[in-house]
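the sequence and its predicted three-dimensional model are supplied below.
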Amino acid sequence: MPQAIEDLKRLASIPSVAFPGHPEEPVLRAAAVTEELLRSAGLPRVQQIPVEGSFPAVYADAPAPPGAPTVLLYAHYDVQPAGDPAAWRTPPFDPTLIDGNLYGRGTADDKSGIISHVAALRAFQGRFPVGVKVLIEGQEEYAGERLEAFVERNPELIRADAIIVADTGNPKLGDPAVTTSLRGMAAFTIEVRTLRESVHSGSFGGAAPDALAALMRMLTSLHDDNGDIRVPGLPRGSFLGTGPSEQEFRNTAGVLDGVSLVGSGSLADRLWSSYAITVTGLDVPTVSGAINAVQAVARARVTVRIPPAGDPKTTLDAILDFLRQVAPWGVQVSFGDFVVGSGFQADSGGRGRSALNRAMERAFGRAPRDVGAGGSIPLVNTLLKQFPLAEILLFGAEDEDAAIHAPNERVNLEELRRTATTEALFLAEYGAPSALGI
């Protein structure tokens, strides 16, 4: 663990943001460090592989012993932008250890996944009980569907009997869980235009159509007063497992006193099996830079979370049609910069899930439970379609309080140790069921 922690600090200090407009050099540097770390784990073949339209994937493999299965390990080395530095209690790209937690962008999502793989593989000192394949991608946070196309074109490179996706986590620290469902996602940018250029609000306000006002009306129409989605054809789903209590959710999400939650149905239904539409950005004048003008153009970025069985394209079409219908005053509306990804629903499990249950119970001291995840991992559904007989197992060190995608992201180091231990025990158990005497 001391070496793993130092490796995570080094990797998380690299601002590997693979979004447009951010420098490419740090992303490529993170790929190089990831390649170096996989070599240190004793894998005989490690290389960077170009991915069309994206950053390179780091790939590694080791052959399976006679009769043993092969396991694919997945994670990603790119991270979300840090956002407002003033919202961070520590510098986002200067990993800082406080009370057993390592703070910094990417310490949890998903560089903890890379380190979990590396630490677990190091335990075998190059003598792996299973065949090992490792795939670490470089643009999951912005455009993971580009790796999907790569997998579809190179199935033999990726083929495995079990696939570990280390990009989820437990509801609470020390509360082991296996993620059995993921929502799909879609995202788009909407632009509204009303005037050739912005005009003086005193001379023209009250008659000139304001693009920002039109856009706000359109976006707020997506939900009713209770917070449920109004778009036809997007019904609320249901999740059979147990979700968090309302108080647990309020504490984790940081909901302010007196502010109610939105939507209907159980929290598990809302978070893991229903649609969610979120406006994640507005391209309009800032408050500090505001001038007295009626706006000619306004833009927004909208993200949609889709139930595991939902179709991203159909969902996107329904939302775009709805926004066109509610557009006021004959404004000009256009859409672009589309991203889509399918959801995932696991089967009940087989040999791999049984081995994972035993490994997780040894590492955490208690058996895991099934949970859903509201987030999306674009690659997972492609892996499921490409390799329908493979077991896909999702777990990791990103607990619900890890603040992924938010200021003050952190990973708990004890949770990271337990996760890496789980993976090492799983590989031993899955490769040789009698090796651990369990």
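Sure thing, it's come through. Numbering: from 1, shown residues only.

only C-alpha atoms for contact and neighbour calcs from this point on.
Noted.

roughly how far does residue 90 sit from residue 404?
Separation of residue 90 from residue 404 (Cα to Cα, to the nearest Å): 15 Å.

would you map the strands across the stretch 251-400 of the chain?
For the stretch 251-400 of the chain, the strands defined by DSSP state E, counting those that start in this stretch cover 276-283, 293-294, 297-306, 332-341, 344-345, 369-373, 391-394.

hold the first one in mind and look at this next one:
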Amino acid sequence: MTDITVDEIKSRVDRHWDAIVELLSRKVALAAVSAKGITGDHMRKSAEFVAEELRGLGVDTKVVQSTNPDGTPGAYEVVGSRIVDENAPTILLYAHHDVQPVPDASVWKTEPFTATVEADRLYGRGAADDGGGIAIHAGSLLALGEDLGVNVKVFFEGEEEMGSPSFIPFITAHREAFESDVIIVADSGNWSDRIPSLTTSLRGNTTVDVTVRVLGHPVHSGQFGGPVLDANTVAAMLISSMYDDDGSLKVPGLKSQEPVGGLQRDIDEETLRRDAAILPSWRLTGSDSLASRLWTKPSVSVIGFDAHPVEGSFNVLADSATFRLSLRTAPSQRPEEAQQALAAFLKKSAPFGAVVEVKPLENGMGWAMDPDSEAVQDAQKAMQEAFGVEPINKGEGGSIPFIPELQKLFPQAQVLVTGPEDPQSNAHSPNESISLYGLRRNVVAEALLMNALAR
């Protein structure tokens, strides 16, 4: 740890603030939509932009194109390091430089790929997810300057929004680039733009395709409807059988757990309803704390359903129906185990003797932090000093599968999940934005954290 004070770090961030916002604005303008092709020239330019910015901060960076598991060219990744002392701790800074697409720009109130500041928020696709993470890392390095007391390695990924298919092969091929004592993943968010958070847990995810068959072929609904139900109706009955009367899952073998590190504050129902645009008439489903329902208890969503569209429909009983289920698992449950439990339940619960086939798809493990680790204590103190309020730890209902993979490959490393988002950020949605108040303090917090980790 160097002698640099909290007030000095805050002062340095203030002095460099315009440069930090400018970096983020230029990143938004690159429109690095990986869904348009991870090997595209726009993705290469995005990676080169990030690498060049880091070089200006003393980080020896390069752009490396990954290779997919099938041997085809993969994403453009940014890797690099700044070694200040071989005996000092090494911190790996992670963010991703790819962003979500913009399916309909007309529903945005600003131009999606033009950074626009309104009422202390900067709007633009990728402003929060994860341009904000890049800005936090760059800003903290800028603030520390020559007072940096830790070795820094960086990995800025180019395909996170596409599921990171080449992530593990890339790590395996460049293991030395990831060896570290602490890994800071800046791809999550805070309780609010005024209250900081460490992300304590992430749910896992598993997906299955389910096909329900009731007939050998479609038949006339007037001639055979009554003793035979159409496959769409039977599929709906099968889906509903997963839930009890209050909307809680009742699938045997699906595990739940309490919020990691204890529940410091439950999620406010009014805020949840506003943020999710929940209809006033809707009664929230499930039981126990809202936090546990969103962070550590399993949930199932129907994310796809193959059925004849209403336009052009006619009086026929559908012989089969296929739907896709996404199951969010408790952080500690193996997704393969949950997938098998879900498949067994669906097959056992087939209504009226319908034939149910379950096709297993991808799995992603959840993650839980160690609330007692030294790095966690340092991070919480840094957040309090930066924001002026006690941090409130929070879980995430979503999944970031590479985090448990990183933890498995580097078990000695302490993993911290931070990030630039807040409940109003609208990541993956129209009008994505980042709080400039929160961003400034997140930069200060990470600089303070790296200063503390230098010991």
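Cool, the structure landed. It should be emphasised that the depicted structure is a prediction, and the values quoted were computed from it without experimental measurement.

give me the TM-score for these two chains.
The TM-score (TM-score structural alignment, normalised by the length of structure 1) is 0.86; 429 aligned residues with a Cα RMSD of 2.9 Å.

settle it for me: which of residue 90 and residue 404 of structure 1 has more neighbours?
The residue with more neighbours, out of residue 90 of structure 1 and residue 404, is residue 404; 22 against 18, by other Cα atoms under 10 Å.

please name the nearest non-neighbouring residue to the more buried one.
Here the nearest residue to residue 404 of structure 1 in space, its sequence neighbours aside, is residue 109; by Cα to Cα, 6 or more residues apart in numbering that works out to 6.0 Å.

the one you found maps to what in structure 2?
Using TM-score structural alignment, the partner of residue 109 of structure 1 in structure 2 is residue 129.

now residue 62 of structure 1
Per TM-score structural alignment, residue 62 of structure 1 is aligned with residue 82.

and what of residue 228 of structure 1?
Taking TM-score structural alignment for the superposition, residue 228 of structure 1 sits opposite residue 248 in structure 2.

and whatever residue of structure 2 lines up with residue 358 of structure 1, how many neighbours?
Alignment note: residue 358 of structure 1 maps to residue 381 in structure 2; criterion TM-score structural alignment. Around residue 381 of structure 2 there are 18 other residues, counting by other Cα under 10 Å.

related to what we said a few turns ago, which residues sit in contact with the match of residue 228 of structure 1?
285-287 (Cα atoms under 8 Å, 6 or more residues apart in numbering).

so where do the helices sit in the stretch 301-450 of structure 2?
Remark: helices assigned in the stretch 301-450 of structure 2 by DSSP state H, counting those that start in this stretch are 335-348, 374-387, 402-409, 436-453.

I meant the stretch 151-300 of structure 1, not that one.
With DSSP H, counting those that start in this stretch as the criterion, the stretch 151-300 of structure 1 has helices at 155-158, 201-204, 211-220, 246-253, 267-272.

deepest in the core, which of these is it.
Among the helices of the stretch 151-300 of structure 1, helix 267-272 has the highest mean neighbour count (mean count of other Cα atoms under 10 Å), at a mean of 23.

so where is that one in structure 2?
When structure 2 is aligned by TM-score structural alignment, the counterpart of helix 267-272 of structure 1 is residues 290-295.

what are the contacting residues of the matching stretch?
Stretch 290-295 of structure 2 is contacted from outside by 201-203, 257-259, 263, 266-267, 269, 286-287, 330, 395-398, using Cα under 8 Å, 6+ apart.
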